[in-house]
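# Any chance you could fold what I've pasted below:
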Amino acid sequence: MKSPIRIVLAGGCALGLLSAPAAAWAEQPAAAAPKPAATAKPTAKPTAKPKPVDCTKVKCIALTFDDGPGKYADKLLATLKKHDAKATFFLEGQYVKSRPKLAKQIVDAGHDIGNHSYSHPKFTETSIDEIREELQKTQDIVKKVTGRYPTTIRPPYGLLDDDTKTVAAEMKMPIILWNGGSRDWATRNEKAIYDEVLKNAKRDGVILMHDWVAQTVTVMPKLLTELKKQGYHLVAVSSLPGAKALKPAEVFPVSAAADKDLSTDSPTGDPDDFAESPADDS
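Okay, here's the model as predicted:
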């Protein structure tokens, strides 16, 4: 028979063994919850610049807009951007002066700009000194407003003579005419403008239009959609084959200078033609 003292001692030891670990666990601090692994931020990929269109390999056409910046130019620029299209704007100095923000928007959007005189006189009825003044005055105001000089000349109404070529040679600028029109200034009708452009559209063609004609700007989304459907890439004149290496006073398109029907695409300057871009309050 075991001694009562031993039983008590044994019981006490057993109780100590049971209680000691519990006290030890209580003294240990709670383990901190593991921090979630940091998620690496995705590296933004640089936006790739669109490759320039090679018009020797694809079908191109150049839409050109005279007498600008017209009062609807901002709407036209938005449409061109939406359709990933480039164009060429032949600016008049007087409207660059009155609409400087629109002129700057044209340049900032990456479109070509040309010199279309300051006040739109007929160069064939103007002295060589006046031609020189008209073009230089426009060069100066466009540079001041946009930070860029026009690099080409389009004489008003497409009227060209030796004096104009002489001044163009002095200024080291080629002359850009057209080989297809829209007659937007005459019809002021969306369907008529649409049909006329499509009738004259051809590969490497240069089409004359006006950004001050409201119907031209309104029909532009439909027109661009159809031209692209027909396989055309809408480019600035400088992208067309033969336009990049033009010499001062050289005329482009080559056949345009000899085209007797060229003037029918442009207002003649008679009051009934409504040839002038309207002012902002008209």
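
# Please count neighbours and contacts with C-alpha atoms only from this point.
Noted.

# so where do the strands sit in the protein?
Secondary structure of the chain (DSSP state E): strands at 60-68, 88-91, 112-115, 175-176, 180-181, 205-210, 233-234, 251-252.

# could you dump the ones you listed to JSON lines with distance to R6?
As requested, those are exported to JSON lines (distance: least, Cα to Cα, whole Å):
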{"stretch": "strand 60-68", "distance to R6": "110"}
{"stretch": "strand 88-91", "distance to R6": "112"}
{"stretch": "strand 112-115", "distance to R6": "110"}
{"stretch": "strand 175-176", "distance to R6": "121"}
{"stretch": "strand 180-181", "distance to R6": "122"}
{"stretch": "strand 205-210", "distance to R6": "117"}
{"stretch": "strand 233-234", "distance to R6": "106"}
{"stretch": "strand 251-252", "distance to R6": "122"}
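
# Also this sequence, please, to line up against the first:
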Amino acid sequence: MNKNTYCKRKGIILRNDSKRFIALTFDDGPSPYTLEILKILKTLQVKATFFILGESLDKYPGILQAIVEDGHSVANHTMNHPDITQISRDVLLEEIHTLNTELKKSAVQDIRFFRPPYGAINEETYQILHELGIIPVLWDIDTNDWDLSQEDQIEDRVMDGIRGEKEYKIILMHDGGGPRERTVQALPRVIEKLKQKGYQFLTMPEYFYHVYNIKS
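Take a look at the predicted model:
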């Protein structure tokens, strides 16, 4: 779901802000790669949002605390990574509530944001999320960092993605779900290039405030 669709449904007027905003988001973790990513983010003084996958959290429960202690935002990416448009309402509620319960034990955050696996969402699932008070979040720039067959550089995909008039973007990367060495290697270059372009890095709650004027 893009920003214009979300805003139209909510009756929200986008803020007219001249600043450039980037929301770095990482899916499918936590994993050992998350710890490497956290080191880079701390060194470069950047905050991000981690869309946590329940089955990954079960394997690496201690890493969630490291994410939170470093001041990053955490959000829901389901327990088992299903296509939510292909499951029942009851299964979707279980996927969300089970993970939210686990996240709140350590995160001490209000888990308001949700990323549907594969970016799959329809009217029915949107309405369920809306009833729960959960905000679905997709992305503007897909780095395709999961696809190890691609020969071009991840940072080049990001720089191609920021072209255009819109000065606010959500970037999709991955800290779990497979080998993420290329993501870890590319991340410092991605951050430095975006900083050179004047982008300010925001967590998802900050992003929704600055772009939508919504406090969450």
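
# looking at the strands of the first structure, which is closest to K199 of the first structure?
Closest to K199 of the first structure of those is strand 180-181 (Cα to Cα; 8.7 Å).

# G11 of the first structure: which of the strands of the first structure is closest?
Closest to G11 of the first structure of the strands of the first structure, according to Cα to Cα: strand 233-234, at 98.9 Å.

# Return the distance of the closest one from the chain's centre.
With Cα atoms, centre = their mean, to the nearest Å as the basis, strand 233-234 of the first structure stands 12 Å off its chain's centre.

# likewise stretch 82-95 of the second structure?
Per Cα atoms, centre = their mean, the displacement of stretch 82-95 of the second structure from the mean C-alpha position of its chain is 20 Å.

# swap in stretch 47-66 of the second structure?
Here stretch 47-66 of the second structure is found 12 Å from its chain centre; the criterion is Cα atoms, centre = their mean.

# Give me the range in the first structure that that stretch lines up against.
Aligned by TM-score structural alignment, stretch 47-66 of the second structure corresponds to residues 86-105 of the first structure.

# out of the strands of the first structure, nearest to Q139 of the first structure?
Short answer: strand 112-115, nearest of the strands of the first structure by Cα to Cα, at 7.0 Å.

# Looking at the strands of the first structure, which is nearest to L15 of the first structure?
If we rank the strands of the first structure by Cα to Cα, the stretch that ends up nearest is strand 233-234, at 93.3 Å.

# mean shift of the closest one relative to the second structure?
When the second structure is overlaid, strand 233-234 of the first structure sits 1.6 Å from its aligned residues on average, using mean Cα distance after the TM-score superposition for the first structure.

# Can you check which part of the second structure that strand sits on?
Against the second structure, strand 233-234 of the first structure falls on residues 200-201 (TM-score structural alignment).

# one step back: next, format the strands of the first structure as a markdown table and append mean neighbour count and distance to V142 of the first structure.
Output for the strands of the first structure, formatted as a markdown table (neighbours: other Cα atoms under 10 Å; distance: least, Cα to Cα, whole Å):
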| stretch | mean neighbour count | distance to V142 of the first structure |
| --- | --- | --- |
| strand 60-68 | 26 | 11 |
| strand 88-91 | 26 | 8 |
| strand 112-115 | 26 | 9 |
| strand 175-176 | 26 | 18 |
| strand 180-181 | 24 | 26 |
| strand 205-210 | 24 | 18 |
| strand 233-234 | 23 | 24 |
| strand 251-252 | 21 | 22 |
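
# what about those strands, which gets the closest to G147 of the first structure?
strand 112-115 (11.7 Å).

# Identify all contacting residues around the closest one.
86-92, 107, 135, 138-139, 150-155, 236-238 (Cα atoms under 8 Å, 6 or more residues apart in numbering).

# again, 6 Å this time
Strand 112-115 of the first structure is touched from outside by T88, F89, F90, L91, P150, T151, T152, I153, with contacts defined as Cα atoms under 6 Å, 6 or more residues apart in numbering.

# Tell me which stretches of the second structure form helices.
All helices of the second structure, identified by DSSP state H, fall at 3-10, 32-43, 54-59, 61-69, 89-107, 123-132, 154-161, 181-196, 204-212.
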